[in-house]
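J.: The sequence isn't on hand, but the structure is:
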């Protein structure tokens, strides 16, 4: 199963979009149409890479746009970039999401006592390769961190690309602690402090800031897959989410997006154009003492 991407608009601008196609050249939604599993029998999952390691642009699957292309998050009319909080530079993993998952904002999690954040579940892929934006990779899950982001449950799955040279040696969160000492601590530190330069308080975590293991993580992913199933079958309220898809829903479903409708949606966006410059402030280094 292979996927390609089509750029529209100007990179580093408000009109930039990254649309997805399947092997047949059919436009698809990375939120709904890419299967959650690459190999269900082995618990190998697909991950859509939104942000390559070391970059700062806060790119994400646009859950409220038709076909859910990747675009850059916007705050107060300006593109969002994460700050370089000492000692980090941009994102310290390939960051993305598992398709066909959804953290239900009406469901209060029994462990975190907070509701979901209304997005697909997030993934930090810790392999050695710097992935490309929009790349769809196959990962095995190692563990999960339960972040509480402004009162919402925001799970962060730790995973590794199955094609990574170290994939055979990393099978659970304990292996990460053993073979990559300091990486998990850096991950907690990154998520705790990355919003502070924007004037936000530090994030907090359930389970005393500890990572849960592989089995726990897989159960969390499966539960978010079930929430997505309820969403796509109209058993849960979609709100502003765009659930139209070209491969999952039956033709008589209001969520079914025809080939012509999909082509028209892409055609209405700007053609791919010249890349806009990234503001020099994005490379600024932000330092503050850890509490």
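T.: Structure received. Fair warning: this is a prediction, and the values are worked out from it, not measured in the lab.

J.: from here on, contacts and neighbour counts on C-alpha atoms
T.: Noted.

J.: The residue nearest to residue 166 when sequence neighbours are not counted and residue 34, how far apart?
T.: Excluding the flanking residues, the one nearest residue 166 by Cα to Cα, 6 or more residues apart in numbering is residue 127, at 7.4 Å. The spacing between residue 127 and residue 34, counted by Cα to Cα, to the nearest Å, is 22 Å.

J.: More neighbours: the two, which one.
T.: Counted by other Cα atoms under 10 Å, residue 127 and residue 34 do not tie: residue 34 has more neighbours, with 25 against 21.

J.: Spit out the contact partners of the more buried one.
T.: 28, 46, 99, 100 (Cα atoms under 8 Å, 6 or more residues apart in numbering).

J.: element containing residue 219, please.
T.: Using DSSP states H and E, residue 219 falls within helix 214-232.

J.: Residue 46: what secondary structure?
T.: On the three-state scheme (DSSP: H, G, I helix; E, B strand; the rest coil), residue 46 is labelled strand.

J.: residues touching the residue found closest to it once you drop the neighbours it is linked to in the chain, list them.
T.: Of all residues beyond its chain neighbours, the one nearest residue 46 is residue 138 (4.7 Å), with distances taken as Cα to Cα, 6+ apart. Listed by Cα under 8 Å, 6+ apart, the contact partners of residue 138 are 38, 44, 45, 46, 47, 161, 162, 163.

J.: which of those are buried?
T.: When those are checked for burial by 16 or more other Cα atoms under 10 Å, the buried set is 38, 44, 45, 46, 47, 161, 162.

J.: next up, a second structure to put side by side with the first:
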């Protein structure tokens, strides 16, 4: 199963969008239409890459927009870029999400004690390749970190691209600790401190910041898939989320999006244009002493 992307608008501009198409050239939602599993029998999952490693633009699946394209997050009318908190440059892994998952904000997690963050479950892909924005890759899950972000459960799955040169050697979180010493500690440190330059406090974690293993991670992913199923079947309150899709819901469902409607949605956005410059402040480094 393969997917391609269609860029619209101008990179580093609020009008920028990445729309997805399946192998038949049909527009699809990366939230709803791309299957969670790439190979269910082997527990291989699809991952939608939102942010390539070493980049700063906070791109994300637009869960409230029809067809859920990737776009850059905004705050107070400005595009969001994560700061370079010393010694890191942008995101330190390929960052994205597993489709057909949802962290239900009405569900209080029994392990963390906090409600879900209303997004697909996040993934940090730790392989050697820098992926492309909008790339859909197949990943092997290794473990998971439970971040508490502003009072919400925000799981971070640790995974590796199955096509990566290191994939055969990495099969569980213990392998990451053994073969990439310091990598998991850097991951916790990054998530703890990345919002501090914006004037926010450090993030906290369940389980004292310890990573849970592969089996725990897969169980957590599958539970968020059940929440997504309830969402897409209108058994859960969608709130402001847009559940329109082109392949999952029946034609007579209010969530069904026809090919003509999807084409009109894309056509209504800005045509692809020249990339705009990144603000000079994005490349600055931010230092503060660890507590």
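T.: Thanks, I have it. As the structure is a prediction and not an experimental result, all values here were calculated from the model.

J.: which ones are touching the residue nearest to residue 166 of the first structure?
T.: For residue 127 of the first structure, the contact set (Cα under 8 Å, 6+ apart) comprises 93, 160, 161, 164, 166, 167.

J.: And the contacts of stretch 181-189 of the second structure?
T.: Here stretch 181-189 of the second structure makes contact (Cα under 8 Å, 6+ apart) with 92, 176, 177, 209.

J.: Tell me which entries of those lie within helices.
T.: 176, 177 (DSSP state H).

J.: so where do the strands sit in the stretch 151-291 of the first structure?
T.: Taking DSSP state E, counting those that start in this stretch to define them, one finds strands in the stretch 151-291 of the first structure at 152-161, 204-205, 212-213, 285-286.

J.: will you turn the ones you listed into a markdown table that also has distance to residue 264 of the first structure?
T.: Formatted as a markdown table, the strands of the stretch 151-291 of the first structure follow (distance: least, Cα to Cα, whole Å):
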| stretch | distance to residue 264 of the first structure |
| --- | --- |
| strand 152-161 | 34 |
| strand 204-205 | 43 |
| strand 212-213 | 44 |
| strand 285-286 | 42 |
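
J.: Out of these, indicate the one that is most buried.
T.: Counting by mean count of other Cα atoms under 10 Å, strand 152-161 has the highest mean neighbour count of the strands of the stretch 151-291 of the first structure, with a mean of 25.

J.: Taking helix 214-232 as reference, get the angle to that one.
T.: 120 degrees (axes from the mean of the first three to the mean of the last three Cα atoms, to 10 degrees).

J.: Show where strand 152-161 of the first structure falls in the second structure, residue numbers please.
T.: Residues 152-161 of the second structure are matched to strand 152-161 of the first structure when aligned by TM-score structural alignment.

J.: Average offset of that stretch relative to the first structure?
T.: With mean Cα distance after the TM-score superposition for the first structure, stretch 152-161 of the second structure departs from the first structure by a mean of 0.1 Å once superposed.

J.: what about stretch 92-104 of the first structure, distance to the chain center?
T.: 3 Å (Cα atoms, centre = their mean, to the nearest Å).

J.: Please read the previous query as pertaining to stretch 52-59 of the second structure.
T.: 11 Å.

J.: can you list contacts of it?
T.: Applying Cα under 8 Å, 6+ apart, the external contacts of stretch 52-59 of the second structure come out as 12, 50-51, 70-73, 79-84, 89-95, 130-133, 282.

J.: can you rerun that using 7 Å?
T.: Residues outside stretch 52-59 of the second structure that contact it (Cα atoms under 7 Å, 6 or more residues apart in numbering) are 50-51, 70-73, 80-82, 89-95, 130-133.

J.: Report the buried residues of that stretch.
T.: Neighbour-count burial for stretch 52-59 of the second structure, counted by 16+ other Cα under 10 Å, picks out 52, 53, 55, 56, 57, 58, 59.
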